[in-house]
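>>> pasting the structure only:
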């Protein structure tokens, strides 16, 4: 299965052991920067030095540590995804992506949408066992509320960005894109997600001889990359 072999190169801290900048107080300080109001990791020496140089305000530590990305998986669980073989492929691929993401210390969230609604199946930071179980037990059926799923992912990414400003976000949307978009709601939601996440990847799950190619339009609206589920695809790469 091609998707199962995909690796989100660059989505987190890169190769195992590579260090990136983080605000975690458990990491070693390597620099300082202006501190936000209410900051609790003040760099006292740097603040005093800045004051002597005539600068106003306090400074906080910049620390080096191992910090991954936020990987938000957005999964179409509507009736069009209900074919047993296709669903098994999608679930297997997602579990492989989960394992790779956790190995990179990425924080993973899963948003599923089906039957007119979207909800967060897995919140960021949940154990891999819980995330894998949620994907294995994912039920399908009903309509395809694609716009709602995209907006739920956008809200989640925005909320996490407030909590962890230095963590990059990558959204991976798995769908066949088969939904009427007469009012442009899906395109608008895709554009919002594209503006919010550092990168968007759309995995086209469409099968059969007759393919509508709607997932491609979704990827274009989000300014992201398109990857077919059942054909060889390049390694997913997060935009710099």
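Noted; the coordinates are in hand. Not measured: the values here are computed from a predicted model.
>>> CA only for contacts and neighbour counts going forward, please
Will do.
>>> What is the burial count for residue 163?
9 (other Cα atoms under 10 Å).
>>> For it, give me its contacts.
Residues counted as contacts of residue 163 (Cα atoms under 8 Å, 6 or more residues apart in numbering): none.
>>> could you measure it against residue 156, distance?
In this view, residue 163 and residue 156 are 11 Å apart by Cα to Cα, to the nearest Å.
>>> residue ranges of the strands in the chain, please?
Applying DSSP state E to the chain gives strands spanning 20-22, 28-34, 59-65, 70-76, 107-114, 117-122, 169-175, 199-204, 225-228.
>>> Go through the ones you listed and name the closest to residue 44.
Counting by Cα to Cα, residue 44 lies closest to strand 59-65 out of the strands of the chain; the figure is 7.4 Å.
>>> Grab the nearest non-local neighbour of residue 99.
residue 128 (7.5 Å; Cα to Cα, 6 or more residues apart in numbering).
>>> Just list the residues touching the one you found, thanks.
98-99, 102.
>>> what does residue 95 give?
Here residue 95 is in contact with 132, 135 (Cα under 8 Å, 6+ apart).
>>> isn't residue 132 right up against residue 98?
Yes: Residue 132 lies in contact with residue 98 (Cα atoms under 8 Å); the separation is 7.5 Å.
>>> and these two? which has more neighbours close in?
Taking other Cα under 10 Å, residue 132 and residue 98 do not tie; residue 98 has more neighbours (22 against 19).
>>> who's in contact with that one?
Residue 98 neighbours (Cα under 8 Å, 6+ apart): 108, 128, 131-132.
>>> Save the residues you listed as TSV, and put in distance to residue 85 too.
Formatted as TSV, the contacts of residue 98 follow (distance: Cα to Cα, whole Å):
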residue	distance to residue 85
108	25
128	24
131	21
132	18
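>>> Farthest pair within those?
Maximum distance among the contacts of residue 98 (Cα to Cα): 10.8 Å, for 108 and 132.
>>> Included below, for side-by-side comparison, is a second structure:
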């Protein structure tokens, strides 16, 4: 199988420079990085891709069994790196892709040199001593809504996830991204995302790590960022003066600056 076609891989920037792989979250595709990728490409070798089931990926490669676990998405990441023969990769993951990156780096540590997590959440459901931002009942209702009316859920939830009600075009863009996904595949990805618990994986992270959060985020509250930061020794926590779960769209300059500063300091 042609992995580059399967995952709609695109490469921009100059070969020979630090490789930066940008990975999107649930319901999105690589276009979510459209305001960040060109800015990074002036200094780095930037790789964009779509997970199978998202964006311009090959839908014939979809497998319910593979993608009902975050490990299946991590395999996508590793196989893209193998197809391009990438090493020393700085992996930048948005939302659930942060935890996908953690798993990919654990399986193929020779490929990855650093992680940057944008709005990460290792678990969305509250636990006894952990606040993920949602009760079990909240997630059950969310998944039921996605199962019964994915397009309706997308239209209703996109503005909430994006935040920034004074900029409705951002919520509309996210809703369009959600609605462009195949509903059956999106339902699997949703269950994989919102029912996952990757807290135990954080201790496996040994590479330099940036935890990038927004000051206000309905999906990944600041308690989550603090948990991830505390669980990964030596990680750096940066709080953007931004609202919502998608700062690469709502605050692209600040997001780019934080990622660029982190990578420069690793040289």
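Happy to help now that I have it. None of the values given here were measured: they were computed from a predicted structure.
>>> So after superposing, what's the score?
Remark: TM-score between the superposed chains equals 0.40 [TM-score structural alignment, normalised by the length of the first structure]; 135 aligned residues with a Cα RMSD of 4.7 Å.
>>> Make a markdown table out of the strands of the first structure and add mean neighbour count.
Shown next, in a markdown table, are those (neighbours: other Cα atoms under 10 Å):
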| stretch | mean neighbour count |
| --- | --- |
| strand 20-22 | 18 |
| strand 28-34 | 15 |
| strand 59-65 | 22 |
| strand 70-76 | 27 |
| strand 107-114 | 24 |
| strand 117-122 | 19 |
| strand 169-175 | 26 |
| strand 199-204 | 25 |
| strand 225-228 | 21 |
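>>> could these go into TSV alongside distance to residue 49 of the first structure?
Below are the strands of the first structure laid out as TSV (distance: least, Cα to Cα, whole Å):
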stretch	distance to residue 49 of the first structure
strand 20-22	22
strand 28-34	11
strand 59-65	10
strand 70-76	35
strand 107-114	36
strand 117-122	45
strand 169-175	35
strand 199-204	39
strand 225-228	46
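>>> picking that back up, among the contacts of residue 128 of the first structure, which one sits closest to residue 31 of the first structure?
Closest to residue 31 of the first structure, out of all of those and judged by Cα to Cα, is residue 102, at 27.9 Å.
>>> neighbours of that closest one, just the number please.
Residue 102 of the first structure: 17 neighbours (other Cα under 10 Å).
>>> again, but for residue 152 of the first structure
Applying other Cα under 10 Å, I find that residue 152 of the first structure has 22 neighbouring residues.
>>> my read: it touches residue 119, true?
Yes: in terms of Cα under 8 Å, residue 152 of the first structure counts as a neighbour of residue 119; the distance is 7.1 Å.
>>> what do the two both touch?
Applying Cα under 8 Å, 6+ apart, one finds that residue 152 of the first structure and residue 119 are jointly contacted by residue 111.
>>> quick one, which of the strands of the first structure is nearest to residue 148 of the first structure?
strand 117-122 (5.8 Å).
>>> distance of residue 94 of the first structure from residue 62 of the first structure?
Counting by Cα to Cα, the gap from residue 94 of the first structure to residue 62 of the first structure is 34 Å.
>>> Revised request: answer the last question for residue 146 of the first structure.
39 Å.
>>> What's the local residue count around residue 190 of the first structure?
Residue 190 of the first structure has 27 neighbours, counted by other Cα under 10 Å.
>>> Also residue 41 of the second structure?
18.
>>> One more: residue 220 of the first structure?
Neighbours around residue 220 of the first structure, by other Cα under 10 Å: 17.
>>> Pick out whichever of the contacts of residue 98 of the first structure sits closest to residue 185 of the first structure.
residue 108 (26.3 Å).
>>> hang on, that closest one packs against residue 72?
Yes: with contact defined as Cα under 8 Å, residue 108 of the first structure counts as touching residue 72 (5.9 Å).
>>> Check the burial of residue 214 of the first structure by counting its neighbours.
Neighbours around residue 214 of the first structure, by other Cα under 10 Å: 16.
>>> Could you do residue 84 of the first structure as well?
The number of residues near residue 84 of the first structure, taken as other Cα under 10 Å, comes to 8.
>>> could you pull out the helices for the first structure?
Assigned by DSSP state H, the helices in the first structure fall at 44-52, 84-103, 128-136, 146-163, 185-196, 214-222.
>>> Tell me which residues of the third one come out buried.
This means helix 128-136 of the first structure. Using 16 or more other Cα atoms under 10 Å as the test for burial, helix 128-136 of the first structure gives 128, 131-132, 135.
>>> same check, this time on the fourth one
Buried positions in helix 146-163 of the first structure, judged by neighbour count with 16+ other Cα under 10 Å: 146-154, 156-158, 160-161.
>>> next one: the first one
Neighbour-count burial for helix 44-52 of the first structure flags 46-47, 50 (criterion: 16+ other Cα under 10 Å).
>>> and if you look at the second one?
By neighbour count with 16+ other Cα under 10 Å, helix 84-103 of the first structure contains the buried residues 86-87, 89-98, 100-102.
>>> from those, which single one is nearest residue 186 of the first structure?
Residue 186 of the first structure lies nearest to residue 90 out of these, by Cα to Cα, at 21.8 Å.
>>> re the thing from before, closest to residue 112 of the first structure out of the helices of the first structure?
Proximity to residue 112 of the first structure (Cα to Cα) singles out helix 146-163 among the helices of the first structure, at 6.7 Å.
>>> what inclination does the closest one have with respect to helix 214-222?
Helix 146-163 of the first structure and helix 214-222 are oriented at 40 degrees to each other (axes from the mean of the first three to the mean of the last three Cα atoms, to 10 degrees).
>>> That concludes my questions; thank you for your assistance.
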